[in-house]
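Q: mind looking at a prediction? Sequence and model below.
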Amino acid sequence: MAHRYEILARERCHEGYLRLDRVHLRHALFEGGMSPALSRECLVRGLAVAVLPYDPQRDEVVLVEQFRVGGIDDPRGAWITETIAGMAELGEEPGSVAVREAQEEAGLTIHDLRLIADYLPSPGGSSERVMLYCARCDTRGAGGIHGLDEEHEDIWAHVLPTDEALGLVAEGHMRAAMPIIALQWLALNRRQLQEEWAGGDWTAGLWSSQEPG
């Protein structure tokens, strides 16, 4: 009985830039038995793939800044500094999404993807799943304005010393979850990445994923 649920009905409430479903269900209770019938709205999202590019030789990271509608009521403003990220298309490998988005959003070629976390950022109201990576890059010449015109993207890529980026987290200036998680992970794994990547072969394949089995 534990962790069992029953979907009684599901209806589409809205489908535009985002999709909203209303789900009628009941679920198992920890103390036994089933809950009464419940109605919950769910923002239906697919797989989001995010990546923090890191240059171990220069000890620099690349973050991107762009307008986000979710920040329009935030007194700190609607331009948010984040990790590079994008939605996976049906059947697309997460590593391929990371490679594509790094090129589109920052003009970067990335290597050696390292999985940081595979998580649900807001399971109370959204089905979105995030796979968050760190990847090796060369920050020479990186930065500037990028994005796809057909997707109305206006993205400013920033190259930051790692200590400066970590300081933004420590001082509470980073507002999005992805860069906070990624940079805290980098703080824990920075020395190891420098040892493994600083002398690495930059002519190796475009990316090689190192994910848990």
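A: Sure, I can see it. Numbering: from 1, shown residues only.
Q: please make it C-alpha for all contacts and neighbour counts, starting now.
A: Noted.
Q: touching whichever strand or helix holds L20 from outside, list them.
A: Assigned by DSSP states H and E, L20 belongs to strand 19-27. By C-alpha atoms under 8 Å, 6 or more residues apart in numbering, the residues outside strand 19-27 that reach it are 3-14, 34-45.
Q: got the buried residues for it?
A: Residues L20, D21, R22, V23, H24, L25, R26, H27 are the ones in strand 19-27 that count as buried (16 or more other C-alpha atoms under 10 Å).
Q: ok, and the closest non-adjacent residue to the first one?
A: Spatial nearest neighbour of L20, chain neighbours left out: L43 (4.6 Å); criterion: C-alpha to C-alpha, 6 or more residues apart in numbering.
Q: show me where this structure has its helices.
A: 94-106, 162-170, 177-197 (DSSP state H).
Q: Serialize those to TSV and add fields for mean neighbour count and distance to E82.
A: Formatted as TSV, these follow (neighbours: other C-alpha atoms under 10 Å; distance: least, C-alpha to C-alpha, whole Å):
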stretch	mean neighbour count	distance to E82
helix 94-106	22	11
helix 162-170	16	11
helix 177-197	16	6
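Q: can you tell me what sits against stretch 185-197?
A: P56, Q57, I116, C134, R136, L166.
Q: show the buried residues in these.
A: Buried among the contacts of stretch 185-197 (16+ other C-alpha under 10 Å): P56, I116, C134, R136, L166.
Q: show me which of these is closest to G95.
A: Relative to G95, the closest of these is C134; by C-alpha to C-alpha it sits at 10.9 Å.
Q: so what's the residue count around the residue nearest to the closest one when sequence neighbours are not counted?
A: Leaving aside its sequence neighbours, C134 sits nearest to L52 (C-alpha to C-alpha, 6+ apart; 4.6 Å). Residues near L52, counting by other C-alpha atoms under 10 Å, number 29.
Q: then this one, side by side with the first:
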Amino acid sequence: MKPSVISLERTHQRWATMSIATIRMPDGTTLLRDVEDHGCAAAVLPYDPARRTALLVEQLRAAELIAVGATASLEAIAGLIEGEDDAAATARREALEEGGLQLGALEHVATAWSMPGVSTERMALYLAEYRAEDRVGVGGGVAAESEEVRVVEMSLNELAALMAGDGFVDMKTLALVQALRLRRPELFD
């Protein structure tokens, strides 16, 4: 016998849906678990190999503000998969909306659970090369969605130093920077 869901009671629904799952374990015992669902997402770390730079975004994250008083989070570009979009289309859309960046080819790194202990979200992670001329807009997010995103372009060495000095606390960004360092170590020399 495998674990099974006996019931899923919705307790809240807005941007995210919160539920309480009742789960029957193989030995017959039952567990209650909180589950958050807001869909799946895609993230991309654009980098310019010629100039040895990366493009990230900085924005307020309410959870970080509440937990540690952080007023901004420096992150890889990301967003929720919407409608008929797939993960790659989402990464490209978000790069344009948040970073003003027109992306071509995407290099898939992984698709991973972002927080499997509580969330149903799976996130597709990508790397993407860009050039200065691929900046076709100002970025900044979608005003109608109250996004206040600041575009940050920095050298790959500066990015690596931030990561080594605990400058990042965002898992998707850590994973993408590490993937770039492993796949393209010559860019960090």
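A: In hand now; what should we look at? This one's a predicted model, so the numbers in the text were calculated from it and none came from an experiment.
Q: I145 of the first structure: which of the helices of the first structure is closest?
A: helix 94-106 (7.6 Å).
Q: in the second structure, what stretch matches that closest one?
A: Under TM-score structural alignment, the match for helix 94-106 of the first structure in the second structure covers residues 87-99.
Q: average gap between the matching stretch and the first structure?
A: Superposing on the first structure and averaging over aligned pairs (mean C-alpha distance after the TM-score superposition for the first structure), stretch 87-99 of the second structure comes out at 0.5 Å.
Q: what are the contacting residues of that stretch?
A: For stretch 87-99 of the second structure, using C-alpha under 8 Å, 6+ apart, the contacting residues are 41-44, 55-57, 77-82, 101-103, 106, 124, 126, 135, 137-142, 149-151.
Q: show me those that map onto strands.
A: 41-44, 55-57, 77-80, 124, 126, 150-151 (DSSP state E).
Q: show residues contacting the longest strand along the first structure.
A: In the first structure, with assignment by DSSP E, the single longest strand is strand 5-15. Strand 5-15 of the first structure is touched from outside by R19, L20, D21, R22, V23, H24, L25, R26, H27, A28, with contacts defined as C-alpha under 8 Å, 6+ apart.
Q: map the fifth one across to the second structure for me.
A: V23 of the first structure maps onto A21 in the second structure, with residues paired by TM-score structural alignment.
Q: centroid-nearest residue for the first structure?
A: A50 (3.2 Å; C-alpha atoms, centre = their mean).
Q: does it touch A177 like I think?
A: No: here A50 of the first structure lies out of contact with A177, judged by C-alpha atoms under 8 Å, at a distance of 11.1 Å.
Q: which neighbours do the two share?
A: Counting by C-alpha under 8 Å, 6+ apart, nothing touches both A50 of the first structure and A177.
Q: so what's the residue count around M34 of the first structure?
A: So M34 of the first structure, with other C-alpha under 10 Å, has 16 neighbours.
Q: V152 of the second structure now?
A: By other C-alpha under 10 Å, neighbour count at V152 of the second structure equals 13.
Q: which position in the first structure aligns with it?
A: In the first structure, V152 of the second structure lands on H158 (TM-score structural alignment).
Q: what of S114 of the second structure?
A: For S114 of the second structure, the aligned position in the first structure is P121, judged by TM-score structural alignment.
Q: quick check: that match vs S127 of the first structure, distance?
A: Distance from P121 of the first structure to S127 of the first structure, counting by C-alpha to C-alpha, to the nearest Å: 9 Å.
Q: ok, F188 of the second structure to L156 of the second structure distance?
A: F188 of the second structure sits 6 Å away from L156 of the second structure, going by C-alpha to C-alpha.
Q: list the residues that contact both of the two?
A: With C-alpha under 8 Å, 6+ apart, F188 of the second structure and L156 have common neighbours R52.
Q: can you count the residues close to the closest residue to A88 of the first structure other than its chain neighbours?
A: Excluding the flanking residues, the one nearest A88 of the first structure by C-alpha to C-alpha, 6+ apart is L47, at 5.6 Å. Number of residues near L47 of the first structure (other C-alpha under 10 Å) recorded here: 19.
Q: now do T83 of the first structure
A: The number of residues near T83 of the first structure, taken as other C-alpha under 10 Å, comes to 30.
Q: can you check E153 of the first structure too?
A: Neighbours around E153 of the first structure, by other C-alpha under 10 Å: 15.
Q: I figured it hits G147, correct?
A: Yes: here E153 of the first structure reaches G147: they are 4.7 Å apart, a contact under C-alpha under 8 Å.
Q: the second structure: which residue goes with the residue nearest to the centre of the first structure?
A: So, by TM-score structural alignment, A50 of the first structure is matched to A43.
Q: its match against V57, yeah?
A: No: using C-alpha under 8 Å as the test, A43 of the second structure is too far from V57 to be in contact (11.4 Å).
Q: need the overlap of contacts for the two.
A: A76, I77.
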